[in-house]
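Asker: Sequence plus the predicted model coming up.
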Amino acid sequence: MPDECSLAVEVTTSPLLEGVPHGFLGRAGGLSTGIYAGLNVGLGSDDEHDIILENRHRAKAAVLPDSQLLTVHQVHSADVVTVGKGFAIDADTERPHADAMVTDRPGYLLGILTADCVPVLFYDPVAQVIGAAHAGWKGALGGVTDNIITAMEKLGAVRENIMCAIGPCIAQGSYEVDVGFRQHFVTDDPVNERFFEAGRPDHFHFDIEAYVVHLLTIAGIKKIDALGLDTYTNEDRYYSYRRSCHRGEAGYGRQISLIGLR
């Protein structure tokens, strides 16, 4: 792995969201070392707290320097926070427990942390309303994408105008699940069977990115950019919870996806 500290912060953007400050960040450009090497922004990790805060500062500076970075305490829910006044970013206990945020206020930079789950950035260019969602399998199945669209509409967004970009997440070939996992989705909707590919006996590979695209499409979102970046196999660029588990590592880093209004 290259020396992450010597690299600039890498910001991957979507042409679909051109005109709004945003980006999907990876490992490059951070101060963390060891298993967290790079731009680890996870307050829930055992990385050094001051280094995490500096990494967060670098992430903000790379996308919208004069903004206030906001993140939530993610709990794999379908809950959405509407941001009016800001809330603390430097203490784990002071952030709302939720997995998505929306706002129409300039000066805020919404940040979602992931390490295999699906980060989704939302933008209505007409109403100037933005959103960011952490769509793990539980949150996606529970309706986090539907809930964030509804929350944006309450701020004046129109779903036909909303555009979405899906950032780095675990790819189908890297995401092996068992029969019970698959059954959750097939029971919810038989059409979900198409997101599972048979693997070794009693196991399947789940395409969570395609599943989230499907959810957005049936919700009425017409413009979706799925970047197709695999966190598991791209070790030099991204953290991966599953990869760390497979290696028996003591912890794992988190990358951040950001969107804000000037």
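Answerer: Everything's here; your move. Numbering: from 1, shown residues only.

Asker: only C-alpha atoms for contact and neighbour calcs from this point on.
Answerer: OK.

Asker: Okay, buried residues for stretch 17-28 please.
Answerer: Using 16 or more other CA atoms under 10 Å as the test for burial, stretch 17-28 gives 17, 20-28.

Asker: ok, structure two:
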Amino acid sequence: MGVAHGFLGRRGGVSTGIHAGLNVGRGSRDNEAAVAENRRIATEAVLPGAKLMTLYQIHSADAVTLRTDADPAFRPEADALVTDRPGLALGILTADCAPVLLADREAGVVAAAHAGWKGALGGVTDSTLFAMEALGAQRKRICAAIGPCIARASYEVDQRFVDRFVRDDAANERFFTAGRPDHAQFDLEGYVAARLAASGVGRVEALGLDTYADADRFFSYRRATHAREPDYGRQIAIIGR
């Protein structure tokens, strides 16, 4: 990709209990001081000295462009951040959804997107690409990486979910495999990768790591729900220049 970036899991950090490790979720019930320290640790690991910029993520297709010296307290409601400014670390929080990091090194444009099923279907990656182009990026030069997210084997959905995707595009049926009656297994990572490729992105890589299946390395909303835990942590993906 040619720019500083990283997909950080739960290992390391100072949180304890069910949030043990590098929990960066301000919306979690973790100790605020621990979350702040974890966010500092994560930023320094990827882009030392940078300002960490994150969002109030709402599962939308909205992308925000940062063009001026930004205030880290600025947390707009959106699901993607784009910038051409050095010294900013763009961060996306996830706990099963797909984090997507993008860069056009030649144009000096980077982006980070949060692609849950709703945002992915709604076009969050498309919005991100349009915002990158507005800053001078070219799709054929853009490299995109999809980080740890819930995998097909762990992502059971009902038939109404399948129908929603197939109505949008009949070709989306290929991202589902049969499961128990009236249910299927959804390949979120594959869907996001296909949307990026179809949009003309020059290079798309997927890590193939399942957040649900690996409790030692990753936080997972669905796993915490199935275990009837009272809360869950969030991991972060960061990119900057």
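Answerer: Arrived safely. A quick note: this is a predicted structure, and the numbers were derived from the prediction, not measured.

Asker: In CSV: the buried residues of stretch 17-28 of the first structure, plus distance to residue 259 of the first structure and secondary structure.
Answerer: CSV is the format used below for the buried residues of stretch 17-28 of the first structure (distance: CA to CA, whole Å; DSSP: H, G, I helix; E, B strand; the rest coil):
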residue, distance to residue 259 of the first structure, secondary structure
17, 9, helix
20, 7, coil
21, 6, coil
22, 4, strand
23, 7, strand
24, 9, strand
25, 11, strand
26, 15, coil
27, 18, coil
28, 19, coil
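
Asker: I'd like these as JSON lines, with distance to residue 122 of the first structure appended.
Answerer: Below are those laid out as JSON lines (distance: CA to CA, whole Å):
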{"residue": "17", "distance to residue 122 of the first structure": "8"}
{"residue": "20", "distance to residue 122 of the first structure": "10"}
{"residue": "21", "distance to residue 122 of the first structure": "12"}
{"residue": "22", "distance to residue 122 of the first structure": "10"}
{"residue": "23", "distance to residue 122 of the first structure": "12"}
{"residue": "24", "distance to residue 122 of the first structure": "13"}
{"residue": "25", "distance to residue 122 of the first structure": "16"}
{"residue": "26", "distance to residue 122 of the first structure": "19"}
{"residue": "27", "distance to residue 122 of the first structure": "23"}
{"residue": "28", "distance to residue 122 of the first structure": "24"}
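
Asker: from these, which is closest to residue 175 of the first structure?
Answerer: The nearest member of the buried residues of stretch 17-28 of the first structure to residue 175 of the first structure, counting by CA to CA, is residue 26 at 19.5 Å.

Asker: tell me which element the counterpart of residue 238 of the first structure in the second structure falls in.
Answerer: Matched across to the second structure, residue 238 of the first structure falls on residue 218, judged by TM-score structural alignment. For residue 218 of the second structure, there is no host helix or strand (DSSP states H and E).

Asker: Could you give the number of residues near residue 218 of the second structure?
Answerer: Using other CA atoms under 10 Å, the number of residues around residue 218 of the second structure comes to 26.

Asker: what sits against it?
Answerer: By CA atoms under 8 Å, 6 or more residues apart in numbering, residue 218 of the second structure lies in contact with 9-11, 95, 211-212, 235.

Asker: any idea how far residue 37 of the second structure is from it?
Answerer: Using CA to CA, to the nearest Å, residue 218 of the second structure is found at 18 Å from residue 37 of the second structure.

Asker: Quick check: the gap between the counterpart of residue 138 of the second structure in the first structure and residue 148 of the first structure.
Answerer: Residue 138 of the second structure maps onto residue 158 in the first structure, with residues paired by TM-score structural alignment. Per CA to CA, residue 158 of the first structure is found 12 Å from residue 148 of the first structure.

Asker: Compare neighbour counts for those two and give me the winner.
Answerer: residue 148 (25 against 18).

Asker: quick one: secondary structure of that one?
Answerer: Three-state assignment for residue 148 of the first structure (DSSP: H, G, I helix; E, B strand; the rest coil): helix.
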